[in-house]
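1. All I have is the shape, not the residue letters:
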């Protein structure tokens, strides 16, 4: 049975605060302590994530696969870049797969780089350009099979929540930010 927005918000409240009462204090908030403890447990499970990345590389031989996980975010992240092989590309892009550590859900999004300054344009969820769709489908299928998770629908992901996930603050914070990452455009 899929989790509802209410269920997911309840989970997010365990790890994110609605206020800044602990900003500039020497101690962490109870929510941050719980988040750090969860990451400590999750980091002990890196072998399955590394195996997933290796398998993904075998399934996508024309792509570079990277581990974009950062423990300040609420997910494991992988990046899938097309191999350039010395050819200039008119548009550079990356497909990103996120596996939440807070709930049994994942999401896929894409980032396009445009212009000479490397400006990044994030296209989240089902609005991926055609060249990103095939690798995104493979990443999605592998996440579902390997980790037994389901995709977080766009509707649920865009649900506003009354929590702060730095640098996002209400009314701009969504379940996507709390369950995955607050700055999806940041891809190494």
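-> On my side now, so go ahead. Nothing here was measured: the structure is a model prediction, and the numbers come from that model.
2. From here on, just use CA atoms for contacts and neighbour counts.
-> OK.
3. which ones are touching residue 130?
-> If you count contacts by Cα atoms under 8 Å, 6 or more residues apart in numbering, residue 130 has none.
4. try it against this one:
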């Protein structure tokens, strides 16, 4: 049975506050303590997450698989990314332009849900140019097959359910790091407030 937005908001409220009451206090809020305790338990399963990435390396040997988990975010995270692909061949440019596609798989440590999204980075030479573009379902065609592989692996290993985009975009009255209402969504509370921030 699918989890509703209301149920997920109830879960998220256990870990994120709607005020800044503890910002200048030496002690953590009860929500922060709960978050740290949850991560402490989740880290005992880190080897299982690494095993999932090993399965991805076997199934996608021609691509790069990266570990992107950060315990400030409420999820395990992995990346499948392409090599940089040329996007222009203007002889007047001093440095070639290229593009890198990344498919990101996230398994929440707060609720039995996962998501897969895409990020596009444009480069000039070796430098990223402009802001990264984040894509949610439906993903661009060049990301769809990779996303299906990542989703299948997460579902098979963890039994988690994909969080539908409509529910993921539900606005929540919570503060998740620097993301504050009215911008905060269930996606931010269950996965990451900065989906474009990846260790490339």
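-> In hand now; what should we look at? Remember, predicted model here, so these are calculated numbers, not experimental data.
5. in the second structure, which spans are strands?
-> 64-67, 75-81, 85-86, 97-108, 113-124, 127-128, 133-135, 161-162 (DSSP state E).
6. With distance to residue 190 of the second structure and mean neighbour count as extra columns, can I get those in JSON lines?
-> What follows is the strands of the second structure, written out as JSON lines (distance: least, Cα to Cα, whole Å; neighbours: other Cα atoms under 10 Å):
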{"stretch": "strand 64-67", "distance to residue 190 of the second structure": "18", "mean neighbour count": "17"}
{"stretch": "strand 75-81", "distance to residue 190 of the second structure": "7", "mean neighbour count": "25"}
{"stretch": "strand 85-86", "distance to residue 190 of the second structure": "32", "mean neighbour count": "14"}
{"stretch": "strand 97-108", "distance to residue 190 of the second structure": "6", "mean neighbour count": "23"}
{"stretch": "strand 113-124", "distance to residue 190 of the second structure": "8", "mean neighbour count": "22"}
{"stretch": "strand 127-128", "distance to residue 190 of the second structure": "28", "mean neighbour count": "14"}
{"stretch": "strand 133-135", "distance to residue 190 of the second structure": "17", "mean neighbour count": "16"}
{"stretch": "strand 161-162", "distance to residue 190 of the second structure": "12", "mean neighbour count": "18"}
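7. Make TSV out of those and add distance to residue 33 of the second structure.
-> TSV is the format used below for the strands of the second structure (distance: least, Cα to Cα, whole Å):
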stretch	distance to residue 33 of the second structure
strand 64-67	25
strand 75-81	16
strand 85-86	44
strand 97-108	17
strand 113-124	22
strand 127-128	36
strand 133-135	31
strand 161-162	26
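8. So for residue 5 of the second structure, which of these sits nearest?
-> Among those, strand 113-124 comes nearest to residue 5 of the second structure, with 11.8 Å by Cα to Cα.
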